[in-house]
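Novice: Structure, please.
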Amino acid sequence: MKWMCFLLSAMTLTGCATAGNPNGYGSGFSCGGKTKCGQMTSCAEAQYYLQQCGLRRLDRDGDGVPCESMCR
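Specialist: Predicted coordinates for the structure are as follows:
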């Protein structure tokens, strides 16, 4: 999980939320309101919703990569 946090931080130039920080303080994202890939504005946001908010529907094939068309 730490390498994913580092990767997301590097991609978005922001801090990375932790499991103890589900509201995304420092990440620019927060849980709630979005439920579909079409609503995400970036791969980093989709990854946040998958990892921090538990929105598993974003990763249909279960490979850990959300919104495949956006996060290639």
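Novice: C-alpha only now, for contacts and for neighbours.
Specialist: Noted.
Novice: Give me the distance between the two termini of stretch 11-28.
Specialist: Start-to-end span of stretch 11-28 (Cα to Cα, to the nearest Å) is 12 Å.
Novice: now stretch 49-69
Specialist: This stretch, stretch 49-69, spans 16 Å end to end (Cα to Cα).
Novice: Now the second one, please; I'll put the structures next to each other:
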Amino acid sequence: MGRILFLSLMVCCGSAFANPPDLSPLERLAQFRTAQAFDCRNVSCKRLRSCAEACYKLIQCGQKIRDRDNDGIPCENLCSRRC
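Specialist: Model (predicted):
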């Protein structure tokens, strides 16, 4: 499960984690801890906190409703590109 989560985060937000701008190791780790806090409860896009959470729900949880127009961009109020 941990590897799948990591891989989905890299696909979803790879550029955000590839070269973080001058973040300490603890700050970088905090990004991953936040991602682990996501769950598969079905809530509206308006209640999600980030694009990463929307991608997690789309990819990991299989919530196709996150991408209503089937363009690969979940919760377009949060995300501007595909996961």
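Novice: For the equivalent of Ile73 of structure 2 over in structure 1, what is the enclosing helix or strand?
Specialist: Aligned by TM-score structural alignment, Ile73 of structure 2 pairs with Val65 of structure 1. Here Val65 of structure 1 sits in a region with no helix or strand, counting by DSSP states H and E.
Novice: Identify the residues contacting the nearest residue to Val65 of structure 1 once chain neighbours are set aside.
Specialist: Residue nearest to Val65 of structure 1 in three dimensions, not counting chain neighbours: Asp59, with 5.9 Å by Cα to Cα, 6 or more residues apart in numbering. Neighbour list for Asp59 of structure 1: Leu50, Val65, Pro66, Cys67, Glu68 [criterion: Cα atoms under 8 Å, 6 or more residues apart in numbering].
Novice: Surely the third one and Gln47 touch.
Specialist: Yes. Under the criterion of Cα atoms under 8 Å, Pro66 of structure 1 is in contact with Gln47, at a separation of 6.1 Å.
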